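Participant: could you work out the structure for the sequence below:
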Amino acid sequence: MKLKGIHKVKRRLASGEIRIHYYAWRGGPEMQAAPNTEAFAAELLKHRAESAPAEVKTLDDLIDAFEQSPAFSALAEKTQDGHKHSFREIRKEWPKLPLKLTQQRGMKAMIRKWHHTFAANPRKADQMLFSLSRVFTFGIDEEMIEKNPCTGIDRLYTGSRKESVWTPELIALFREKAAPHMLLAFEMAIHTGQRQGDLLLLTWKQYDGTHLSFEQGKTKKRVRVRVHSKLKAMLDALPKDKMRILTNSRGRPWTKDGFKTSWGKECARLKIEGVTFHDLRGTFITERRREGSTTEQIASITGHSIAEVGRVLEKHYLATDQQTSDAVILRMEKNI
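Facilitator: Prediction:
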């Protein structure tokens, strides 16, 4: 059976051998039994039973139980950080709220009112609503409560990045004037459509000269992307004496905050505004669709579901894509 939430860490021994260590969850106890055995499954069950909270009486207790659970440990670090920030606000609003009261009539109205107090910052408001809803969903899964009072509450943020794609002019500007270590990150993103976090963690072992292999941190999906000839020329010309492919100006691995800061400074220096590094992912999707690739083909590279690619194209990027709409008429003229 497939066991969820297991955390694997690869370590290189002094002999050069690579050994994989298994943990019951991220930050949890190390597993002693051999993987893929009944003993391993039994040991995991024992660790999870021991980590389960003895009693959950309040919303605070439910949040504590979620934060200590394998379900929370399995989340990406960025997602965990977002939840933790939200939980601080939620605890301030409802300190020691009896859990049974969250199941009674009127709780949804209270949550909706609280949600709207953050209307000045709708994205923050929706993040906190999402975190609270996730806690209640955990409670339902663990049979601590029966319903999620957040269900049916509309989100406040309605904006989109439908016009926030990198134009040919911006792409040409970055390629002409960006620092080499920033340009490599740019080319990796625009040629693969992968997320920033997955690109920063990419090692040379994941490149076989033809393809780049990813295990996406957010979705845990495995994707294999054929390297474009232009990107291949860049990669093949680089020294392979570092573990990571992308490094900073000092040849050291990027930290998440370090890259974010350096990227912002580089865009400011080049006077590039209105687009982000993440928009390179949307630009990849848009350009591949313009070229004629299907949503299925795009999804196989980006790691989205087919439905998600369709939503990205419809809601965020192609809604105001003049080139795409013009192409319809141009094709019509050829057939008349």
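Participant: C-alpha only now, for contacts and for neighbours.
Facilitator: Will do.
Participant: so how far is stretch 122-138 off the chain centroid?
Facilitator: Remark: stretch 122-138 is offset 16 Å from the chain centroid, using C-alpha atoms, centre = their mean, to the nearest Å.
Participant: then stretch 53-62?
Facilitator: For stretch 53-62, the distance to the chain centre is 29 Å (C-alpha atoms, centre = their mean).
Participant: can you give me the buried ones in it?
Facilitator: Residues of stretch 53-62 classed as buried: 56, 58, 59, 60, 61, 62 (neighbour count, 16 or more other C-alpha atoms under 10 Å).
Participant: try stretch 179-191
Facilitator: 182, 183, 184, 185, 186, 187, 188, 189, 190, 191.
Participant: mind putting the residues you listed into a markdown table with secondary structure and distance to residue 130?
Facilitator: Formatted as a markdown table, those follow (DSSP: H, G, I helix; E, B strand; the rest coil; distance: C-alpha to C-alpha, whole Å):
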| residue | secondary structure | distance to residue 130 |
| --- | --- | --- |
| 182 | helix | 34 |
| 183 | helix | 35 |
| 184 | helix | 35 |
| 185 | helix | 31 |
| 186 | helix | 31 |
| 187 | helix | 33 |
| 188 | helix | 31 |
| 189 | helix | 28 |
| 190 | helix | 30 |
| 191 | helix | 32 |
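Participant: second input sequence below; structure requested for side-by-side comparison:
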Amino acid sequence: MKRNGRPKAGVGKVDLPLYVSGYRNRAGRAYYYYQRYRGTDRVWPRLPMPFTPHDPEFWLRAAQYERLDAICEAGELSFGHTGHAGQRRPLPHPAKDPAGFLTALAEAHALYEREKAGDHKTFGALIDLFTQHAAYQSLKPKTRQEYDRYLDMIRGVCGDDAVRDLTTVDAQQAIDTFQDRPATARFFRAVLMRLVDFGIPRGYADANVVDKTEKVGADSTPYKPWPEWAFELFFEHARIGLHLPVYSALYTGQRSIDVIGMLRPAPEAEAIELVTHKTGGNVWAPIHSEYRDILVATHTDTALLHLREDGEAWTLAGFRTAWQRELSYGQCDPQKSPATRQAEAKREAADNPARAAAMTRIREAGLVFHGLRKNSVCMLLEAGCTETEVSRLVEMSEQMVRHYSRDIDARRVAKSAMRKLEDGWSDIRSTVLGKARNRLTEG
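Facilitator: You can find the predicted model right below:
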């Protein structure tokens, strides 16, 4: 997929659009900015670039800046945006009114894309058409949010390109940019394929070239249920503010995004009630007696159920950060500089070696929060619940419950077989071992 402007080398190995430069601070973090005519008396002020070249906002902003112009009036630059027909729309000065400048720039560029869409079957025009259609509007809010991320990326990189000019090679190259992130690559490919499919009967393309790209292999590693030793280590060493979310996930079988958003049930409530983010399904999870004891012991007057140690409610982002930080206790934090993370890891391991060892064992076993959902399913199946009952309780498809039940069924069959062998052993032993003495037990 083509980039707007002539690419040039940037920070690291990333090719940047024309006029975009980057630098790293002392901590090694990369920053980017857009600036024309450096080293001349016509130099522009540095215009900020959001995030990094891996983010869709970066390329969208580059496309917006590309259509900027600046006229020197009375010794001061006056900025404007050039529309599709060549008309100039004035913009606030980026240094005097940064927020107003970016807002006006986004509006001007959106108008430019709509004007251009009237003459060309571009990706930008197709995205506008798709997001106004029921095919997009009927998506679940969470799915729509994910679609928006990739649609913005496609618009930023090739919004002005004709859809029918896209080749399989272009699409494969775009997908390959995410080869180190398989889940992202799969979703990007799915959104691009869906978009082109939507455009075919509307005259944007004759065939879907994305269909010929390589399918990104799914992660075959299943989520593991937590063994008993993991719960013992976690509740012994993990920070107390993470305990209740684990119990809630175990007793309700919900995902972290739904667990953290749970409301505290009334003391007389029979069940935890919620609407899941992924499916929009209504969950009514009866409260287990031991779970009720935990809720009573941790009762507060707050609306939200799960709180930090300081009494403030967890946010999803805050919880996930704390969870990751807890399980990486005693390990080098990849988000920090090498010297800092090594020193911090060494200090943590020295301060609390038992905690560091516990979290290392849990981490190296590949146990994650989502595995608690499998624990919940397995508990219900082992208790004799039907697949339909489990499906309704944890809001999971019966097909997935059946997939989770394979290990449970295998254990059930094995236990049943051993019971039958025990019951008939007095008659069977002689046919297997004859009159052989067992000296190991005799002594």
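Participant: quick one: TM-score?
Facilitator: The TM-score (TM-score structural alignment, normalised by the length of the first structure) is 0.68; 273 aligned residues with a C-alpha RMSD of 3.4 Å.
Participant: on that earlier part again, with secondary structure and distance to residue 47 of the first structure added, can I get the buried residues of stretch 53-62 of the first structure in JSON lines?
Facilitator: Converted to JSON lines, those look like this (three-state DSSP; distance: C-alpha to C-alpha, whole Å):
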{"residue": "56", "secondary structure": "coil", "distance to residue 47 of the first structure": "19"}
{"residue": "58", "secondary structure": "strand", "distance to residue 47 of the first structure": "24"}
{"residue": "59", "secondary structure": "helix", "distance to residue 47 of the first structure": "24"}
{"residue": "60", "secondary structure": "helix", "distance to residue 47 of the first structure": "23"}
{"residue": "61", "secondary structure": "helix", "distance to residue 47 of the first structure": "20"}
{"residue": "62", "secondary structure": "helix", "distance to residue 47 of the first structure": "19"}
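Participant: tell me which of those residues is nearest to residue 92 of the first structure?
Facilitator: residue 60 (10.0 Å; C-alpha to C-alpha).
Participant: before we move on, the earlier item: save the buried residues of stretch 179-191 of the first structure as a markdown table, and put in distance to residue 246 of the first structure too.
Facilitator: Formatted as a markdown table, these follow (distance: C-alpha to C-alpha, whole Å):
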| residue | distance to residue 246 of the first structure |
| --- | --- |
| 182 | 9 |
| 183 | 10 |
| 184 | 7 |
| 185 | 7 |
| 186 | 10 |
| 187 | 11 |
| 188 | 9 |
| 189 | 11 |
| 190 | 14 |
| 191 | 14 |
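Participant: just name the closest of the buried residues of stretch 53-62 of the first structure to residue 126 of the first structure, please.
Facilitator: residue 59 (19.0 Å).
Participant: what's the counterpart of that closest one in the second structure?
Facilitator: Superposed on the second structure with TM-score structural alignment, residue 59 of the first structure falls opposite residue 123.
Participant: which ones are touching its match?
Facilitator: Counting by C-alpha atoms under 8 Å, 6 or more residues apart in numbering, residue 123 of the second structure touches 154, 155, 158, 159, 160, 161, 162, 163.
Participant: if I look at the fourth one, how far off is residue 216 of the second structure?
Facilitator: Right, the one you point to is residue 159 of the second structure. 24 Å (C-alpha to C-alpha, to the nearest Å).
Participant: now the first one
Facilitator: Distance from residue 154 of the second structure to residue 216 of the second structure, counting by C-alpha to C-alpha: 19 Å.
Participant: strands along the second structure, start to end?
Facilitator: 8-9, 15-16, 20-24, 30-34, 47-48, 68-73, 76-82, 88-90, 271-275, 282-286 (DSSP state E).
Participant: for residue 208 of the second structure, find the nearest of those strands.
Facilitator: Of all those, strand 15-16 comes closest under C-alpha to C-alpha, at 27.8 Å.
Participant: just tell me the aligned range of that closest one in the first structure.
Facilitator: Under TM-score structural alignment, there's no match for strand 15-16 of the second structure.
Participant: and residue 11 of the first structure, that's in a strand?
Facilitator: Yes. Using DSSP: H, G, I helix; E, B strand; the rest coil, the assignment for residue 11 of the first structure is a strand.
Participant: do I have it right that it meets residue 19?
Facilitator: Yes. Using C-alpha atoms under 8 Å, residue 11 of the first structure is in contact with residue 19, at 5.4 Å.
Participant: wait, what's in contact with the counterpart of residue 252 of the second structure in the first structure?
Facilitator: Structural alignment (TM-score structural alignment) places residue 252 of the second structure against residue 192 in the first structure. Residues near residue 192 of the first structure by C-alpha under 8 Å, 6+ apart: 225, 227, 284, 301, 302.
Participant: what lines up with the first one in the second structure?
Facilitator: Aligned against the second structure by TM-score structural alignment, residue 225 of the first structure finds its counterpart in residue 285.
Participant: repeat that for the third one.
Facilitator: Under the alignment defined by TM-score structural alignment, residue 284 of the first structure corresponds to residue 376 in the second structure.
Participant: any residues touching stretch 229-240 of the second structure, and which ones?
Facilitator: For stretch 229-240 of the second structure, contacts defined as C-alpha under 8 Å, 6+ apart pick out 243, 309, 326, 354, 355, 358, 359, 362.
Participant: buried ones in that stretch?
Facilitator: 230, 233, 234, 237, 238.
Participant: okay, it sits on what stretch of the first structure?
Facilitator: Using TM-score structural alignment, stretch 229-240 of the second structure pairs with 169-180 in the first structure.
Participant: quick check: the match of residue 225 of the first structure touching residue 393?
Facilitator: Yes. Counting by C-alpha under 8 Å, residue 285 of the second structure does reach residue 393; the two are 5.8 Å apart.
Participant: and the longest helix for the second structure?
Facilitator: helix 398-423 (DSSP state H).
Participant: tell me where the stretch 101-250 of the first structure has helices.
Facilitator: 107-116, 122-141, 168-177, 180-192, 196-200, 229-236 (DSSP state H, counting those that start in this stretch).
Participant: what about the fourth one, distance to the chain center?
Facilitator: The chain centre lies 18 Å from the centre of helix 180-192 of the first structure; the measure is C-alpha atoms, centre = their mean.
Participant: tell me the counterpart of residue 128 of the first structure in the second structure.
Facilitator: In the second structure, residue 128 of the first structure lands on residue 188 (TM-score structural alignment).
Participant: find the residue closest to its match in space, skipping its chain neighbours.
Facilitator: Among residues not flanking residue 188 of the second structure along the chain, residue 150 sits closest, at 6.1 Å (C-alpha to C-alpha, 6 or more residues apart in numbering).
Participant: and the one you found, how far is that from residue 280 of the second structure?
Facilitator: Taking C-alpha to C-alpha, one finds residue 150 of the second structure at 22 Å from residue 280 of the second structure.
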